[in-house]
Structures are given as C-alpha cells and as structure tokens.
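1. requesting a structural model of the entry that follows:
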Amino acid sequence: MLPIASGNDDRNLIRYVDGGRFDEIMLTGDLTGLNSFLTNAGPNARDNHDLTVLMRAAEAGNLMVVARLLDLGAHPQLTNPHGVTALHIAATAGDDGIIECLINAGAKVDAIDADGRTPLWNAAAHHLPDSAVVDVLLRAGASIKLRDNNGVSPEDML
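-> Okay, the predicted model is just below:
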C-alpha cells in the first residue's frame, strides 16, 4: 500500500500521467480504457498539476470512474501540495453521490487543506446551506465548528 502523502515526499512512488488521456477517458466513460490507462499509471497517478486521477474524476463529477478508481485501490486521503483531497474537490463541485462514495471508501470528512478549510467549509461556501452536499457531510460527522485560516467556520455560512 502506498503511504498517504501530501506534497513531494512520495514523488518517487507516484507515476505522473498525461491528463489529456485521462480527460478523454472521463468524457467517454470508457472503463476498459481506464483499466488500460491504470495498468501503466496506477490508481494513484498524478497529472502535471499534482492532482491524482481520483481528484480529476471527482472534479469531473464522474461517479462511475470514481467508484472504479476506488475499487482499484485509489487512496481517497491523498492530497495535492495544498492539502486538498478528492473530497474537498467533490464538495466544491457539489456532487453528493461522489461525496458518499469517497466517505464510504475512507475519506476523512474533516480533512484540512493549507487554508484550514474542510470539505464542509467548501460545500457551505459554494452551495446553499440546505443542499444535499452539506447534508451528506453533516450526516457523516463533519464539524461545523472548524475555522479556516481567516477564522471562518462552516457554521458561519450555514
């Protein structure tokens, strides 16, 4: 199992991939192409922007690809150099199905990025307080009290 990593400390363990090829797979939903792609790159590969393929799938809102990546061993707790996880990205994108999938796979609901923000903070900032995204995170136990580096909490926005 690869270590949970942030930044460059595991750069030698993660192979970098062509983000354009992954985008093509995302658009077509080609799971056979995904399997072939991951045979060479691995489920925790990163693009040239240091986003894992799981983060890219969460950003694209492709639940089928997110689920497949998790089945193949993608780590939902990996971060980019700014401490952002796939769950942060899914919360910003507003996809409650992907959020549930990531939480069920072990994503930390109160993961904190470099700005001190949690996925719930992102969801509260980008979606209506009564959105399904906020509801899923709250049901999973996300804290409304954690404040970011500017002193703002999700509770302040809800």
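2. C-alpha from now on. contacts and neighbour counts both.
-> Will do.
3. for the host helix or strand of residue 87, name the packing helices and strands.
-> Assigned by DSSP states H and E, residue 87 belongs to helix 86-93. Applying 3 or more Cα pairs under 8 Å, 6 or more residues apart in numbering; DSSP states H and E, one finds that helix 86-93 contacts helix 53-60, helix 96-104, helix 119-126.
4. what does the longest one rub up against?
-> It refers to helix 96-104. 58, 61-63, 66-67, 76, 86-87, 90-91, 109, 132-133, 136-137, 140 (Cα atoms under 8 Å, 6 or more residues apart in numbering).
5. switch the cut-off to 6 Å
-> Residues from elsewhere that reach helix 96-104 (Cα atoms under 6 Å, 6 or more residues apart in numbering): 63, 133.
6. quick one: distance of that helix to the chain centre.
-> Distance of helix 96-104 from its chain centroid, counting by Cα atoms, centre = their mean, to the nearest Å, is 10 Å.
7. list the buried residues for it?
-> Neighbour counts over helix 96-104 (16 or more other Cα atoms under 10 Å) mark 96, 98-103 as buried.
8. tabulate those residues in a markdown table, adding columns for distance to residue 20.
-> Formatted as a markdown table, these follow (distance: Cα to Cα, whole Å):
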| residue | distance to residue 20 |
| --- | --- |
| 96 | 26 |
| 98 | 22 |
| 99 | 24 |
| 100 | 27 |
| 101 | 25 |
| 102 | 24 |
| 103 | 27 |
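9. ok, those residues vs residue 19, which is closest?
-> residue 98 (20.3 Å; Cα to Cα).
10. for that closest one, give its distance to residue 17.
-> Going from residue 98 to residue 17 by Cα to Cα, to the nearest Å gives 23 Å.
11. go on, residue 54?
-> Residue 54 is 13 Å from residue 17, by Cα to Cα.
12. for this structure, just list every one of the helices.
-> Counting by DSSP state H, the chain has helices at residues 19-28, 31-41, 53-60, 63-71, 86-93, 96-104, 119-126, 132-139, 154-157.
13. any idea which of these gets closest to residue 146?
-> The nearest among the helices of the chain, by Cα to Cα, is helix 154-157 at 7.2 Å.
14. the closest residue in space to residue 73 that isn't next to it in sequence - how many residues pack around it?
-> Leaving aside its sequence neighbours, residue 73 sits nearest to residue 43 (Cα to Cα, 6 or more residues apart in numbering; 6.1 Å). Using other Cα atoms under 10 Å, the number of residues around residue 43 comes to 24.
15. before we compare anything, build this one as well:
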Amino acid sequence: LITTTTRCPPLPPPEQTALIPEADNNNNSSEHVGRDPAERSTPRPLSPTKLLPFLSGTLSRRPIDADLDALRRRLHHAPRPLKKRSSITEPEGPAGPNIQKLLYQKTTLSHKPGGEGSAAKVDLMVSETSEEPQSPPPLPPRSPFGPVSPPHTKAEDERSILRRVGSDRLTHGMRVKFNPLALLLDSSLEGEYDLVQRVDDPSMPNDEGITALHNAVCAGHTEIVKFLVQFGVNVNAADSDGWTPLHCAASCNNVQVCKFLVESGAAVFATTYSDMQTAAEKCEEMEEDYIQCSQFLYGVQEKMGVMNHGVVYALWDYEPQRDDELGFRVGDCMTVLRREDGAETEWWWARCGDHEGYIPRNLLGVS
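-> I've put the predicted structure just below:
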C-alpha cells in the first residue's frame, strides 16, 4: 500500500484564524484517497480579505444561483418601471456619473460570468471620471427676440415732484407746514413736552371743543397739565358734550390731577350735557383708585360753601334772571349764607358786597 502526503499552506495571521477552519493535524493521507482531481485542486484563500474562493466553473454554482440567472434573463427584456431620482439605473447627467450605478456594477455584476472584465471596466470608469472636473450645469435658453426694452409708462413732458440726480434745486419756496392745532393736540396726547411749549396759543380747541388740556389729562401727563394751567389755559373748557378736564381726570380715577384742577379753580358741580352728571359721578367703579377719587370729589362737594367760612369764587359771569337772584362777574368773592333749602337745591343763598340773593352752584369754585 502506497500513501502520499501533501504540504499544508501557511496559516493566516492570528487575528484571522477564527474565520478559517483549522487544519486537522491528525489528517493522514487516507483523506485524499478516492477524491476527484478537480476537487483536490480547489485553491485555498491566499488573502485574509478573500476568505472564500471564487470559481467561475459550473461546480461552484449552486442550484439557487442558476435559478436566479434564469430569472434575470427573463426579466432582462421585461418593461422597466418609471425611473426615480437617485436610481441606480439612472444614466449619467450634467452633474457627473451615477456613482451608485458604478458601485452596483462593481459589487454585484462582477460575480456574474465575465464579471472580472466588467469590474475592471468599472474601475477604469471610476478612475477616469474622478480625475475629470465636473462641468457646470447648462445655461437657460436665451430669448430669440433679443433684448427687450422696458415699457414706456410715463410721458416725457410729464412733470414729477422728485428731483433728478444732478439737477438744480427749484426755488419755488414751497415748504411743508403742520397745522399748529393738530400738532398741539397730538403732542399733548403723546407727552411731547417740548412741542407743547413751542405752540403760541395752547388753549386752542378743535371742532369738538377738545383742548390740549383734555388730552394731557386723559393721557396722564402731569407735567404738561401743570404747564398748561400755569400758562393760563381755561381749566373749565368744555367740549361738545360738556366734558371738562375735571370730568376726564375723574373718569381715569386720577386723584392727583383732580386735586390740582380743583385747587386751580375747576367747577366741581359742572355737569355734562347728555347725562347731567358731575365729575364725582364719572369715576370708574371697576378701575383702580376709585374709592380715593370718588371720596375726594364728593367731599369737596359737601364742604364747598362751608369751609373757608363759606367763601366761594365765581368762575363765569352771570346776569340775574329774577329779582331774588344775585349777579356776579368772573373772580368775584362771595360768601354762602345758606346752602340747600326746601325750595332750592341747586341754588345757594349768598352775599356779595351789600347785596344778597340766589347764585347757581355749578358756576362756583373753591379758588
């Protein structure tokens, strides 16, 4: 009996030994007896990166590979679906070659018959395309009619209010002027103290009787209110509905402004035209400082004609209509002798000099 021995190839590095089956040292020559010569000539893997050999012969094909090849041949001429973006079958476009398609050919198609040549061809294509610079995208088509001039929209002889570049300034003397009344009302409402001081007559009313003092009181600008009163603005100026600056301050529950206006000669019993309410009745019950503001105004109404020994001052001129009435001028000092009685509630009996009579309380002030 003759036995033959074969030399085993060298083992791979230690980190790859777990991936390749170890050679059995106890194998003897009896394992190779009875094998086919083609089967004994199967090459071993020569590189750690190629653990399994690739055989292009029919012996390395399994039945499942043959079925897949037959299926590929049948589907080769079948109609393809519509292509999508970034598809592996998309041809080369302006942005360069389809890298996904090249990788697909290199990795998948190289294992088919004749794949080595196609893989080399793909490698060559990748190397060639990588060296060439990418071309810019194509330019949009030009208009076949040439340059189009803009439409002529304005006549040449039409005069414009805008001054052209390089032209001389026209000396027609036109200047922009603001209405002093509108400037006064807006500045008092916005709190522009400097603009209010520049107006010649701060007591000017508009068509509805609203003055700068009304706006300053409603906006709560105390400095402007003090300036207007000290300038001589009428503190009892009423608008078209009879609202005085004291009514405005009471509707805002502004106690400090109410005190300042009363001390400056505001009429406490002045009423509006529509609802005949005094400033004390205009206090907002649902707003802050309602109690303080209403108590102050109602307290002034109760003490007027009693405090300061009953001394009051006339805020308007009044001509007597009956024999028992007393006439007076603005600023006259009168002494109230009797307030409300059974006959009259809104008229008080007072003395001015040597004369006595009834005077209307809504025309009086404490100072």
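16. returning to what we had before: the residue nearest to residue 73 of the first structure matches what in the second structure?
-> Matched across to the second structure, residue 43 of the first structure falls on residue 202, judged by TM-score structural alignment.
17. the longest helix in the second structure is where?
-> helix 115-131.
18. and residue 100 of the first structure, how close does it get to residue 138 of the first structure?
-> 11 Å.
19. next: residue 16 of the first structure.
-> For residue 16 of the first structure, the distance to residue 138 of the first structure - Cα to Cα - is 34 Å.
20. okay, those two: which has more neighbours?
-> Shown here are residue 16 of the first structure and residue 138; by other Cα under 10 Å, residue 16 has more neighbours (20 against 14).
21. for the nearest residue to that one once chain neighbours are set aside, give me its contacts.
-> Closest residue in space to residue 16 of the first structure, ignoring its immediate chain neighbours: residue 46 at 4.9 Å, by Cα to Cα, 6+ apart. The contact partners of residue 46 of the first structure, taken as Cα under 6 Å, 6+ apart, are 16-17, 52-53.
22. ok, the residues you listed in the second structure: which stay?
-> Retained contacts for the contacts of residue 46 of the first structure in the second structure, judged by both residues aligned by TM-score structural alignment, their matches' Cα atoms under 6 Å, are residue 52.
23. closest one of the contacts of residue 46 of the first structure to residue 154 of the first structure?
-> Nearest to residue 154 of the first structure among these, with distances taken as Cα to Cα, is residue 52, at 26.1 Å.
24. the closest one -> the second structure?
-> Match for residue 52 of the first structure (TM-score structural alignment): residue 211.
25. which residues does that match contact?
-> Contacts of residue 211 of the second structure by Cα under 6 Å, 6+ apart are residue 205.
26. what do you get if the cut-off is 7 Å, keeping everything else the same?
-> 185, 203-205 (Cα atoms under 7 Å, 6 or more residues apart in numbering).
27. can you list those residues in CSV and add distance to residue 311 of the second structure?
-> Formatted as CSV, those follow (distance: Cα to Cα, whole Å):
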residue, distance to residue 311 of the second structure
185, 36
203, 28
204, 31
205, 32
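28. make a PyMOL selection of whichever of these turn out to be buried.
-> Buried residues within the contacts of residue 211 of the second structure, by 16+ other Cα under 10 Å, are selected in PyMOL with:
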select buried, resi 185+203+204+205
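29. of the contacts of residue 211 of the second structure, which are reproduced in the first structure?
-> Checking the contacts of residue 211 of the second structure against the first structure (both residues aligned by TM-score structural alignment, their matches' Cα atoms under 7 Å), the contacts still present are 203-205.
30. next one: the aligned partner of residue 110 of the first structure in the second structure from residue 243 of the second structure, what distance?
-> In the second structure, the residue matched to residue 110 of the first structure (TM-score structural alignment) is residue 269. Computed as Cα to Cα, the residue 269 of the second structure to residue 243 of the second structure distance reads 12 Å.
31. the two - which one has more neighbours?
-> residue 243 (23 against 20).
32. wait, that one sits on residue 273?
-> No - assessed by Cα atoms under 7 Å, residue 243 of the second structure is found out of contact with residue 273, at 8.2 Å.
33. now the helices and strands packed on helix 86-93 of the first structure as CSV including distance to residue 33 of the first structure?
-> Shown next, in CSV, are these (distance: least, Cα to Cα, whole Å):
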stretch, distance to residue 33 of the first structure
helix 53-60, 14
helix 96-104, 21
helix 119-126, 30
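34. relative to residue 28 of the first structure, which of these is closest?
-> Using Cα to Cα, these put helix 53-60 closest to residue 28 of the first structure, at 11.9 Å.
35. by contact count, what packs against that closest one?
-> Secondary-structure packing of helix 53-60 of the first structure (3 or more Cα pairs under 7 Å, 6 or more residues apart in numbering; DSSP states H and E): helix 63-71, helix 86-93.
36. and that helix with helix 63-71, angle?
-> 160 degrees (axes from the mean of the first three to the mean of the last three Cα atoms, to 10 degrees).
37. mean deviation, helix 53-60 of the first structure versus the second structure?
-> Compared with the second structure after the fit, helix 53-60 of the first structure shows a mean deviation of 0.9 Å (mean Cα distance after the TM-score superposition for the first structure).
38. just the buried positions in that helix, please.
-> Under 16+ other Cα under 10 Å, the buried positions of helix 53-60 of the first structure are 53-60.
39. could you find the closest non-adjacent residue to residue 181 of the second structure?
-> residue 204 (6.8 Å).
40. tell me how far the residue nearest the centre of the first structure lies from residue 36 of the first structure.
-> Nearest to the mean C-alpha position of the first structure, by Cα atoms, centre = their mean, lies residue 86 at 0.5 Å. Remark: distance between residue 86 of the first structure and residue 36 of the first structure (Cα to Cα) = 22 Å.
41. picking up where we left off before, between the contacts of residue 46 of the first structure, which is nearest residue 29 of the first structure?
-> Of these, the one sitting nearest to residue 29 of the first structure (Cα to Cα) turns out to be residue 53, at 13.7 Å.
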